[in-house]
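S.K.: Sequence plus predicted model, see below.
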Amino acid sequence: MTDRRPHLDSRAVILLVGCCLLWGLQQIVAKATLPMMPPVMQAAVRSAVAALLVWAWAASRGTPLFGRDGTLPGGLLAGLLFAAEFVCIYIGLGYTTASRLVVLLYLSPFVVAAGMPFIAHSEKLSPLQIAGLALGFAAVAMAFSEGFSGGGEQRWIGDLLAVGAAILWGATTLAIRATRLSIAAPEKTLFYQLAISAAAMGLVSVLRGEAWPAEWSGALWGSMFFQSALVAFASYLVWFWLIRHYPATRLASFTFLTPLFGLLMGWAILGEAITPQLMAALAGVAAGIWLVNRKRV
């Protein structure tokens, strides 16, 4: 039995904000690392290192990862969805800006919101919460509508891959909740995704003919440490623990904070512009999050 809570408490909010900050920075770091390491190889190495860290963490806590508990089908599905999501993300970063991709990626709450009522009737959204999701979506669309007609002829490829990644992320969340992974240890859920995605993305990298970096600079080591240890290991472990204990729709909608952090860090690190239209989107996303997370009266 898991200790499930119907609403987000202060602990959940603090953990979510920390995760969103890391996830917003993740796409910026990955984009900056592309000249040093090819995209899919970068994602594969990230998952492989993080999988080893999860294995070591689970071993230190006595959490079994390989026992027969009926989670293998769900684990395979979640791992393949996870791999496809990050192939889309890392390749997409080569065609569009990091800030655009991170915002489009967080369309995933709509996938979760649409699918969760078929899995858990208790998580059906109220009309006000649906309005909150719609407001958040409208704010995101408004923020980047100005860029749809510019930025290079191939930007639409990156945008399309970002939307595909958003759908895959939402589908991964639903797969976790719909299978026996919903009662598995967070370490095991994360290990499935990292280990399977590392193998799948490694194969894709080989098929794409990606070359191993000729030299590993301090910047490349730092990037892979950040992506592997802090994001793919620590923050994802926290995320899967949250999925087990809090409503998935509220968690997914709250992650609209990530594109806000992504925009700010894209401006600070990569020099991407923040226009008045983007600032207006910040208010719309914040209002949408508040509506979706309101307690029902």
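M.R.: Cool, the structure landed.
S.K.: rest of the way, CA atoms for contacts and neighbours
M.R.: Will do.
S.K.: which other residues reach the helix or strand encompassing G136?
M.R.: Per DSSP states H and E: G136 is located in helix 127-145. The contact list for helix 127-145 (CA atoms under 8 Å, 6 or more residues apart in numbering) reads 100, 103-104, 107, 109-110, 253, 256, 277-278, 280-282, 284-294.
S.K.: C-terminal to it, what's the next element?
M.R.: Trace forward from helix 127-145 with DSSP H and E and the next one is helix 155-178.
S.K.: rewinding a little: sort out which residues of the helix holding G136 are buried, please.
M.R.: Using 16 or more other CA atoms under 10 Å as the test for burial, helix 127-145 gives 129-130, 132-137, 139-144.
S.K.: Got another one to weigh against that:
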Amino acid sequence: MKPAPRFLLIAAFAAVYLLWGSTYLAIKYAVATMPPFLLAGSRFVLAGSILMLVSRASATYERPTLVQWRTSLIVGAMLLAGGNGLVVLAERTLPSSLAALLIASEPFWIVLLSWWWLGQARPSGRVVLGLLLGFAGVYLLVGEQLAAGSGRAQLEGVGLVLLAAFSWAAGSIYGLRAPRPRSPVLASGMQMLAGGALLLVLSTATGEWRGLRPGQFGAAAWLGWGYLVVFGSLVAFTAYSWLLQHAPPTRVATYAYVNPVVAVLLGWALLGEKMTVQMLVGAAVIVGSVVLITTHQKKEG
């Protein structure tokens, strides 16, 4: 694992913890009027193009190889088309906080795949305890909303988000050892272009372009889309790609526990959603689980 300055690690974790937590709300606003695959695909194609131009202007630019493009296609398919695309699709029917709850299953897959796929040590009791505490905390955080949901009408969305969590975890683990550029900016740009292109193909195949009228999307949808491009893709996704090269995957995956805290707090502050004692207890349990996992990783490192 390459050593990294502490302030860069803190900034990168802040991006994936806070900015990605806010993207669930932005997706909810955007997908209310925008077709889901077109929303996700256009977002990543634009952000990927910007990152490619930035990396091309760098003095340390390296021309991507065919093998690196193959990696980008696979990772882009798993992380962006499978991971993000399915979440956007699911948020047509699911509350943003419930989608964040279900994404919290991702660290389980990260731990299991790191052990099975990468041959890392069997998860210790402390890591397992931290993961279980984190999942319990997220359930406490939004469990009341889950119980009040429409149930059967949301089952399809629940299944999509769970599949998205596994796809994202598998793509993250695959990308650790696959050939990729040294620059995280270039690597992120390539993955976004590849994943975004796949999403646009899905958008075309599902007929999202028929009768499309962008002028009818509305200001809230466009603002949500712009937020996703800048903060969700350009900033947070690049930070995530960099973190995977400089921190243990299990530690990086703890963002999936913090994101629901951010999502629920934003819902309370901006949409007037309720904040109960149970939610506050859940948030405290989540913070404790992250501390448990991250301090364990520091001692091992």
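M.R.: The structure has been received and is ready for your questions. This structure is a prediction, so every number in the text was calculated from the model and none was measured.
S.K.: ok so, going back, which among the contacts of helix 127-145 of structure 1 end up buried?
M.R.: Here, 16+ other CA under 10 Å leaves 100, 103-104, 107, 109-110, 253, 256, 278, 281-282, 284-293 buried among the contacts of helix 127-145 of structure 1.
S.K.: distance of the corresponding residue of structure 1 for V158 of structure 2 from F256 of structure 1?
M.R.: Alignment note: V158 of structure 2 maps to D159 in structure 1; criterion TM-score structural alignment. Distance, D159 of structure 1 to F256 of structure 1, by CA to CA, to the nearest Å: 17 Å.
S.K.: and if you look at L65 of structure 1?
M.R.: Distance from L65 of structure 1 to F256 of structure 1, by CA to CA: 32 Å.
S.K.: Helices along structure 1, start to end?
M.R.: 10-33, 39-61, 72-92, 98-105, 108-115, 127-145, 155-178, 186-207, 218-225, 236-245, 248-254, 257-270, 276-292 (DSSP state H).
S.K.: of all these, which lies closest to D3 of structure 1?
M.R.: Checking these against D3 of structure 1 by CA to CA gives helix 236-245 as the closest, at 5.9 Å.
S.K.: between that closest one and helix 155-178, how many degrees?
M.R.: 50 degrees (axes from the mean of the first three to the mean of the last three CA atoms, to 10 degrees).
S.K.: which strands and helices sit next to helix 236-245 of structure 1?
M.R.: Using 3 or more CA pairs under 8 Å, 6 or more residues apart in numbering; DSSP states H and E, the elements in contact with helix 236-245 of structure 1 are helix 10-33, helix 186-207.
S.K.: Other residues contacting it?
M.R.: Outside helix 236-245 of structure 1, the residues touching it (CA under 8 Å, 6+ apart) are 2-5, 12, 15-16, 19, 182-183, 186-187, 189-190, 251.
S.K.: can you do 6 Å?
M.R.: D3, R4, R5, P186 (CA atoms under 6 Å, 6 or more residues apart in numbering).
S.K.: count of neighbours near the equivalent of the last one over in structure 2?
M.R.: Which is P186 of structure 1. Aligned by TM-score structural alignment, P186 of structure 1 pairs with P184 of structure 2. Neighbour count for P184 of structure 2, taken as other CA atoms under 10 Å: 21.
S.K.: Same check on S150 of structure 2?
M.R.: 12.
S.K.: T93 of structure 2 now?
M.R.: Neighbour number of T93 of structure 2 under other CA under 10 Å is 18.
S.K.: need the contact list for it.
M.R.: No contacts exist for T93 of structure 2 under CA under 6 Å, 6+ apart.
S.K.: Find the nearest non-adjacent residue to the residue mapped onto G67 of structure 1 from structure 2, please.
M.R.: For G67 of structure 1, the aligned position in structure 2 is P64, judged by TM-score structural alignment. Once flanking residues are discounted, P64 of structure 2 sits nearest to P181: 6.8 Å by CA to CA, 6 or more residues apart in numbering.
S.K.: re earlier: of the helices and strands packed on helix 236-245 of structure 1, which approaches F82 of structure 1 most closely?
M.R.: Ranking those by proximity to F82 of structure 1 (CA to CA) places helix 186-207 first, at 6.1 Å.
S.K.: So which elements touch the closest one?
M.R.: The contact analysis (3 or more CA pairs under 6 Å, 6 or more residues apart in numbering; DSSP states H and E) places helix 186-207 of structure 1 against helix 39-61, helix 72-92.
S.K.: Mean neighbour count and distance to M224 of structure 1 added to these, as CSV?
M.R.: Shown next, in CSV, are those (neighbours: other CA atoms under 10 Å; distance: least, CA to CA, whole Å):
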stretch, mean neighbour count, distance to M224 of structure 1
helix 39-61, 21, 6
helix 72-92, 23, 14
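S.K.: will you turn these into TSV that also has distance to L194 of structure 1?
M.R.: Formatted as TSV, those follow (distance: least, CA to CA, whole Å):
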stretch	distance to L194 of structure 1
helix 39-61	5
helix 72-92	7
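S.K.: ok so, going back, what about the closest residue to the match of P186 of structure 1 other than its chain neighbours, how many neighbours?
M.R.: Nearest-residue entry for P184 of structure 2: W242, 5.6 Å, with adjacent residues in sequence omitted and distances by CA to CA, 6+ apart. As a burial measure, W242 of structure 2 scores 20 neighbours (other CA under 10 Å).
S.K.: Check the gap between W242 of structure 2 and V185 of structure 2 for me.
M.R.: 8 Å.
S.K.: Then G143 of structure 2?
M.R.: Distance, G143 of structure 2 to V185 of structure 2, using CA to CA: 38 Å.
S.K.: Counterpart of A40 of structure 2 over in structure 1?
M.R.: Aligned partner of A40 of structure 2 by TM-score structural alignment: A43.
S.K.: before we move on, what about A148 of structure 2?
M.R.: Aligned partner of A148 of structure 2 by TM-score structural alignment: G150.
S.K.: Aligned to I14 of structure 1, what sits in structure 2?
M.R.: For I14 of structure 1, the aligned position in structure 2 is occupied by A11, per TM-score structural alignment.
S.K.: Against G76 of structure 2, how distant is its match?
M.R.: A11 of structure 2 is 24 Å from G76 of structure 2, by CA to CA.
S.K.: Surely S235 of structure 1 and C19 touch.
M.R.: Yes: in this structure, S235 of structure 1 is within contact of C19 by CA atoms under 6 Å, at 5.5 Å.
S.K.: Now do the closest residue to A178 of structure 2 other than its chain neighbours against W168 of structure 2, distance only.
M.R.: Using CA to CA, 6+ apart and skipping residues adjacent in sequence, the residue nearest A178 of structure 2 is T71, 6.2 Å away. Applying CA to CA, the value for T71 of structure 2 to W168 of structure 2 is 14 Å.
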